[in-house]
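Student: Need the 3D shape of this:
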Amino acid sequence: MSINRDPNYGRLLANRYQLAELVGEGAMGRVYRAKDTVLGGVTVAIKFLSHALLNKNMRDRFEREATISALLGEKSIHVVRVKDYGIDENKISFYVMEYLSGESLNDVVAHQPLALSRFFTLARHICLGLESAHQGISFNGDLCKIIHRDIKPSNIIIVQDPTVGEVAKILDFGIAKLILANASQTQSFMGTLAYCSPEQMEGKELDSRSDIYSLGVMMYEMLTTDMPIMPQNSSFGGWYQAHHDFKPTPFSSKLQIPAKLQDLVFSCLAKKREERPQSVREILQTLETLQQKPQSSKKPEVKIQPKPSKSSKPSKDRKSNQEQTLKATPSITEICLQASWPKDKPLKKIVFARFIESPLGEIPVLSVMLDYGDILNRMSGVRYNQFLFLNYPHPMLLWITLLYSQEHGPRWLPCYLDLKSEKGQRISHALAEKGSYRILFFALNQPERCQHVTKSTINPENCRMLNQWADTGKMNKYAGTPNSAKKILRQELEKLKPKILLKIQAVTTNYSNDISG
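Tutor: Purely as a prediction, here's the structure:
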């Protein structure tokens, strides 16, 4: 029996991306899951644009649209990031996106309406992504304002972020315009009929208010699972008539949708664009007014000792011995505070990893030297960590720690671990096992003793990868130099910094001060 196997399976694209299974297919192209072999097998999604896009005039336009989409992904965490793009040996255009494990909004609203609290959260995320696009991206000295042209639930993916929880992201910015501009027929149309604005159905020049109409259709569906208007038949002509002439169906009173929210949705669905909200910012302001924001304050951690049962009350001697043992055992923080700056390390602003001995065994720590004033400025800010692994040309881990305060800005603490060395492997395994690490701060003019200690937590997925990367480094037989690997990772860090800062700035006012990527 013959098996039809996808010829792209296992293919190495651009000498970097190893393709795996096909995960999606539509009018705009095919999407594959792949691994980035340059960055340690990080999973990515690769979209090949449809064959209909190919002609001699396409390359410049494709490069422009892909670059603008990539810049937009760096600007907003609510837009799926485009990481790379190119044209393969068959002259087929492709672009590389972050791979997101989540569900589409289409699946979420298929069976029941969203609860109002969840609606407000997701609608706000979508609006923030749209606002970033509508405001524009600077490209070659020009401000390029981006219209999506195909806003619908299947182009919204919802992922679970370890930092902020549920996050909505918008897919396929710029791609509808790319396809439409290359269409050979003068009467060509690109969009999804059920969500198209009246002016889009007419083939007019579009602006941000067309996306706002599509957003209105989608918000109605999020709140009801139904469409606000339905045609007499599903043809282009049927939908044309519906979007131009039919009034939206009123909300059912059973849904208990606030009147002001109903008014907002219907204003987005106005037939004339002059009667809709003129910017997404107007919609955001209304949503924020309607949304009841929970008061969040981080309470200090209180350790409560379990009460002994009445039937097993300890004797006075036993209780005394327990108290003496507890008093005699210093905490990890106390042990760290007694640490001094190693004599073999220069007295300068550097970051390095080491172990500290404690009653619980070896504790992985980052030792950091800064000005004393800078240390004080960072104690009340946000802590963030992320890890990047490079297997080739040399197994190297970039351990990124960021200290951020709204007043003093970011302080980056990058640390490189050579995973071909035994020490690097041990530290990587220890980070995975503990799920956290301490940061020890030393002042330039007082190196004899640690000035401050703080703890940073590592999310479970990163712990799993740290173990895997340490094992990979141990088996690695490449002969490249550590410095060449550090150079590549340093470049990746510079690309990541704006994205990390966007993420931090989006959550600093609502979440705790310990964040992991």
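Student: From now on I want contacts and neighbour counts done on CA atoms only, so please keep to that.
Tutor: Noted.
Student: how about residue 138, what does it touch?
Tutor: For residue 138, the contacting residues are residue 144, taking Cα atoms under 8 Å, 6 or more residues apart in numbering as the criterion.
Student: same question but for residue 384, I mixed them up
Tutor: Here residue 384 is in contact with 401-403, 456, 514-517 (Cα under 8 Å, 6+ apart).
Student: Second input sequence below; structure requested for side-by-side comparison:
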Amino acid sequence: MSDPNVGRLLSNRYQLQEIIGTGAMGRVYRAKDILLGGVPVAVKFLALSVQNNKMRLQERFEREAKTCALLGQKSIHVVRVMDYGVDANNTPFYVMEYLQGISLSDVIRKQHLTLPRFLSFIRQISLGLQSAHDGIMVDGKICPIIHRDIKPSNMLVIQDASFGELVKVLDFGIAKLLQADSNYTNYYLGTLAYSSPEQMDGKELDNRSDIYSLGVMMFEMLTGKMPLVAPTHSFGAWYKTHHQKAPRSFSEAAPTLQLPNEVQNLVMGCLAKAPGDRPQSVGEILKILTSLEQNDIAHTQNSGVSASASGSLFVPPTIKSDFEQKPKLDSTITPSNHEITPQLCWPQNKPIANIVFPHPIRLQGELIPALWIMLPQEEIQKRLVCTRYNQFLFITTPHPMLLWISLLYNRKYGPKWLPYYLDLKTNIGQEIARLLAEKGFYRLLFFARETPNNCSKMLLSTIASGQRQRLQEWVTISNTSASPCEPQLSKSLLKTEYENLKPQILAKLEALDTDLPFDLSA
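Tutor: The predicted model follows:
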């Protein structure tokens, strides 16, 4: 029997096309936003009605929906809510970004997670949770958000051309909203196998309840089994199990599994019965995960996985990359650069300050991509002998935005980060991205603040073939995608990911026992 909602036009804007998911908390449809030219979206109808206590529930729903919408603008690891409302049948709905991916529950069922992949997934999930637990500013007040239903089926793993395996957390706030519906007061809301003891008690929850559920999920991700098993799937049986039964050990659940003690201690700490005995914040968990990932990098390097002409380097867990090492094309500057650099003058419309911006230059009649950089002369001298790294990160929604990362690394003086954000809905942004993809390299033009009139040094950085291909794809995507939101939202999301990525990039570079000048590109 066909679904009666298919073909329905919701709010004179969203045309429902097919049902793509059902669950205890509602139904999800793929739809197209006809106001934005048919852009695909996901519409979730919640399993409640605002018919009873209509005003109170509707106000509650709108408040929760508004908070969740703001949360999606804060973290790339939270599914983005773009719209919400109540239909003609008094059923609340969310409109979310449409994501094609696989549920983490399917990943666990079909595959064994390696330790690096596990650490990557949990770090991404933890970043999403941290942004929620830290709170969202709503009407002048900080509102912490507790998920209340952390489990693998609420985690979506998508393949992203920029970030590789990107994990997003679904359904923030829905369990709390359903608790306000009188039709649900006689039902337990949450998932019994993942619920904390205090959640089973019906107590007011804080972030440590989500941390317990995260511990259950981490154990399952590593072993394929649950840490706690109730004799029957009843509330009473699970209540007793979560309160009284100790979680089984890793050696019992998976005798052949080899795990660092730090991983086992982290998971078991999260599974403590008393909230005060668990990690007190997701920030504590992230510190442990960062340390584990850096140790894993060092172990990989010490095992003989290092830079080679045909090989690859450590791939940061959030990034699907094809790192390449190429012989450096210029030792510092080529002979022709001696003739070129005096001709390049600092633009009059740019301040004499520490800034970075892209602007193509013409060399021998050919247009070449270039990054213009102004720094103190001493700072420039420190970076002439360096490892050069570049990486491009891109997100489509809420606005097509590209982050162009350049890094000059010297073991003695450390890193010099040179980021720039390109709006790929603008002509200049698209032109620069196309040029980078076409040429496969770019010039770094250095101007000293003390003598700003002419270019003092010129270096070159090459771009990996995989990144070149993706740059061209991103330009095409940006041409066809709609952008109902301000570019600043995407810039903020990318900035957060950039800060999270920095330690991983540095750990990789620091593991290289060299100061020789060569290129690394992702």
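Student: on that earlier part again, make JSON lines out of the contacts of residue 384 of the first structure and add neighbour count.
Tutor: Formatted as JSON lines, the entries for those read as follows, by neighbours: other Cα atoms under 10 Å:
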{"residue": "401", "neighbour count": "22"}
{"residue": "402", "neighbour count": "22"}
{"residue": "403", "neighbour count": "21"}
{"residue": "456", "neighbour count": "20"}
{"residue": "514", "neighbour count": "17"}
{"residue": "515", "neighbour count": "23"}
{"residue": "516", "neighbour count": "20"}
{"residue": "517", "neighbour count": "17"}
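Student: Any chance of these in a markdown table with distance to residue 102 of the first structure and secondary structure as columns?
Tutor: As requested, these are arranged in a markdown table below (distance: Cα to Cα, whole Å; DSSP: H, G, I helix; E, B strand; the rest coil):
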| residue | distance to residue 102 of the first structure | secondary structure |
| --- | --- | --- |
| 401 | 26 | strand |
| 402 | 27 | strand |
| 403 | 29 | strand |
| 456 | 26 | strand |
| 514 | 24 | strand |
| 515 | 20 | strand |
| 516 | 19 | strand |
| 517 | 17 | coil |
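Student: can you give me the helices for the stretch 101-250 of the second structure?
Tutor: 104-110, 115-133, 174-179, 197-200, 207-223, 235-244, 250-253 (DSSP state H, counting those that start in this stretch).
Student: which residues does residue 422 of the second structure contact?
Tutor: 401-404, 429.
Student: one step back: max pairwise distance over the contacts of residue 384 of the first structure: which two?
Tutor: Greatest spatial distance in the contacts of residue 384 of the first structure: 403 and 517, 13.3 Å, computed using Cα to Cα.
Student: Please tell me I have it right and residue 125 of the first structure contacts residue 166.
Tutor: No. With the criterion set as Cα atoms under 8 Å, residue 125 of the first structure and residue 166 do not qualify as a contacting pair; they are 9.8 Å apart.
Student: more crowded one of those two?
Tutor: With neighbours defined as other Cα atoms under 10 Å, residue 125 of the first structure and residue 166 compare such that residue 125 has more, 22 against 15.
Student: where exactly do the strands run in the stretch 401-522 of the second structure?
Tutor: Counting by DSSP state E, counting those that start in this stretch, residue ranges of the strands within the stretch 401-522 of the second structure are 401-410, 414-423, 441-448, 457-462, 519-521.
Student: Which one of those lies nearest to residue 228 of the second structure?
Tutor: Among those, if distance is taken as Cα to Cα, the winner is strand 401-410, at 43.4 Å.
Student: Identify the residues contacting the closest one?
Tutor: With Cα under 8 Å, 6+ apart as the test, strand 401-410 of the second structure has contacts from 382-383, 385-395, 415-425, 487, 490-491, 494, 509, 515.
Student: Identify each buried residue in the lengthiest helix in the second structure, please.
Tutor: Across the second structure, the helix with the greatest residue count (assigned by DSSP state H) is helix 487-510. For helix 487-510 of the second structure, burial by neighbour count (16 or more other Cα atoms under 10 Å) applies to 487, 489-491, 493-494, 497, 500, 504-505, 507-510.
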